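Asker: build me a model:
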Amino acid sequence: MTKKPDWFKGIFPALVTPFTARDEVDEAAYRTLIRHVLPHVNGVVPCGTTGEFPYLSMDERKRVIEICLDEVNGRVPVVAGTACASTRETVALTTWARDAGATAALVAAPYYLKPTFNEVYEHYEALNEVGIPLILYNIPQCAGTHFKWW
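Answerer: Okay, the predicted model is just below:
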């Protein structure tokens, strides 16, 4: 286990993702939200649970993270929510977030199919290879599993 990074302290809100009446990401409202919270937080989390990530396409998720990175412009850390139903998709999105400039990734265990302890371990082991700090998101009501190794 790596020492907690110096930047990981304070308030990191999981940003909501606003939608238009046509059920599209409301980019203008999202930018306004980020500008509103930025002076009061230590970091931000796009595509967390309150960001409704399961309802976004992969392209929409990437766009939400891109907008956040653009608005933040290096002023605070951005912890991109990259959880997906499969390890393969999670690794791909986490790699993309790293390359886009995210500070870290918030990752839950693969959800829907209730992975075993070994499958969860292998999931995080694969994600560790991406080379970006990971924040493990223990949300058993969605993932169907509970972290029990600490």
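
Asker: rest of the way, CA atoms for contacts and neighbours
Answerer: Fine.

Asker: how about the contacts made by T95?
Answerer: V130 (C-alpha atoms under 8 Å, 6 or more residues apart in numbering).

Asker: that one and R88, how far apart?
Answerer: 11 Å (C-alpha to C-alpha, to the nearest Å).

Asker: same question for E71.
Answerer: 29 Å.

Asker: I135 now?
Answerer: The value you get for I135 to R88, if C-alpha to C-alpha is used, is 18 Å.

Asker: to check against the first, give me the structure of this:
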Amino acid sequence: MFSGSIPALATPFADNRVDEQAYRRFIEWQIENGSSALVPCGTTGESATLDNDEHHRVISICAEVANKRVPVIAGAGSNDTQTALWHIKEAQLAGADALLLVAPYYNRPSQQGLLAHFSYLAERADLPIVLYNVPGRTVTDILPETVIELHRRFPGKIVALKDASGDLSRVVTQRMGAGPDFCQLSGDDPLALAGYALGQVGCISVTANVAPKLCADFHAAALAGDYATARELNEWLYPLHRAMFADASPSPVKYALSRLFDWFAPDTRLPIAPISDEAKAAVDAAMEGAGIA
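Answerer: You can find the predicted model right below:
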């Protein structure tokens, strides 16, 4: 259902408000440069510091600008099941094509709690669901047996997984348990190439914010089985993957975008501090090495 290079879109701010004009221009640029889908209100989009009205507005703008040219996978998760349901309903009204539901954070639910949470939401959602497992941020880990069981219960609703666990063996376990039609997406740019060999079909990407054409070309080559080209492009992109986390994300992403465009400010919201000078140097070098400076 989803594949290729899918940016987790950064949200531009101006005077600490969502810069709607810059966001529209950014979405157009992403589509023009080959991104195969778009994710508003993900981690890189600073969903944690958007208020609810902003959250829903960002999804609405993305769906409006995309206008069905590429799918919009709206970040709609929460550590509160009822708040997640509210985000789901608003994303559906806004015209999103699918939902990205992160594991509940801070609460640390059990696997039974995760089954109950995602089942409750799947029963009430009208759009396909992409589970999002990022235990390094949420502490909660959606284990493979839970992913498989959720897909078994809702085969036409829970259709995909963004996996940022860092454990590539899970790709095989989940493919064997959920079947080859279950869509597995990487959540770690540096692991995407290896993920293709094991059964992943794309990446919800940080780096694609800054280098959408290079990322799209890399994923196209990997999807086609042209691993020689994919390896070459991966090595071209690898320093940029690392530089995007040279400081707390998404400050490096926003700094890089501010270098590319005078209309995209580097501003983040606290507690994400402005990018450090050391991280700026790393981003500068990586952008120059990738030929996008």
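
Asker: superposing both, give me the TM-score.
Answerer: The TM-score (TM-score structural alignment, normalised by the length of the first structure) is 0.91; 143 aligned residues with a C-alpha RMSD of 1.1 Å.

Asker: sorry, back to before: neighbour count: E71 and R88 of the first structure, which is higher?
Answerer: E71 (17 against 14; other C-alpha atoms under 10 Å).

Asker: burial count for I31 of the second structure?
Answerer: Close neighbours of I31 of the second structure, defined as other C-alpha under 10 Å, add up to 18.

Asker: can you check the one 4 residues further on too?
Answerer: Here the count is done by other C-alpha under 10 Å, and S35 of the second structure has 26 residues near it.

Asker: how near is the counterpart of it in the first structure to P77 of the first structure?
Answerer: Taking TM-score structural alignment, S35 of the second structure has V41 as its aligned residue in the first structure. According to C-alpha to C-alpha, V41 of the first structure and P77 of the first structure sit 10 Å apart.

Asker: equivalent analysis for Y112 of the first structure, please.
Answerer: Distance from Y112 of the first structure to P77 of the first structure, counting by C-alpha to C-alpha: 29 Å.

Asker: of those two, which one has the most company?
Answerer: Neighbour comparison, Y112 of the first structure and P77: the larger count goes to P77, with 21 against 14 (by other C-alpha under 10 Å).

Asker: which position in the second structure aligns with the more buried one?
Answerer: That one, P77 of the first structure, aligns with P71 by TM-score structural alignment.

Asker: skipping its backbone neighbours, what lies nearest its match in space?
Answerer: Nearest non-adjacent residue to P71 of the second structure, counting by C-alpha to C-alpha, 6 or more residues apart in numbering: A37, 4.8 Å away.

Asker: center of the first structure, which residue is that?
Answerer: G81 (0.8 Å; C-alpha atoms, centre = their mean).

Asker: residues in contact with that residue?
Answerer: G81 of the first structure touches V45, P46, C47, G48, F53, A105, L106, V107, counting by C-alpha under 8 Å, 6+ apart.

Asker: L50 of the second structure maps to what in the first structure?
Answerer: Aligned partner of L50 of the second structure by TM-score structural alignment: L56.

Asker: got it, and I158 of the second structure?
Answerer: Using TM-score structural alignment, I158 of the second structure pairs with nothing in the first structure.

Asker: where exactly do the strands run in the stretch 151-293 of the second structure?
Answerer: 158-163, 183-186, 202-205 (DSSP state E, counting those that start in this stretch).

Asker: closest one to P135 of the second structure among the ones you listed?
Answerer: For P135 of the second structure, the closest of the strands of the stretch 151-293 of the second structure is strand 158-163, at 9.4 Å, according to C-alpha to C-alpha.

Asker: how many neighbouring residues does G51 of the first structure have?
Answerer: 19.

Asker: tell me the buried residues in stretch 114-126 of the first structure?
Answerer: K114, P115, V120, H123, Y124 (16 or more other C-alpha atoms under 10 Å).

Asker: which residue numbers in the second structure does it align to?
Answerer: Using TM-score structural alignment, stretch 114-126 of the first structure pairs with 108-120 in the second structure.

Asker: quick one: the helices in the second structure?
Answerer: Taking DSSP state H as the test, the helices found in the second structure are 20-32, 52-66, 81-94, 111-124, 135-138, 144-153, 169-178, 192-198, 212-223, 227-243, 251-260, 277-289.

Asker: ok so, going back, residues contacting the residue nearest to P71 of the second structure?
Answerer: F2, S5, I6, P7, V70, P71, V72, I73.

Asker: try it again at 6 Å.
Answerer: I6, V70, P71, V72 (C-alpha atoms under 6 Å, 6 or more residues apart in numbering).
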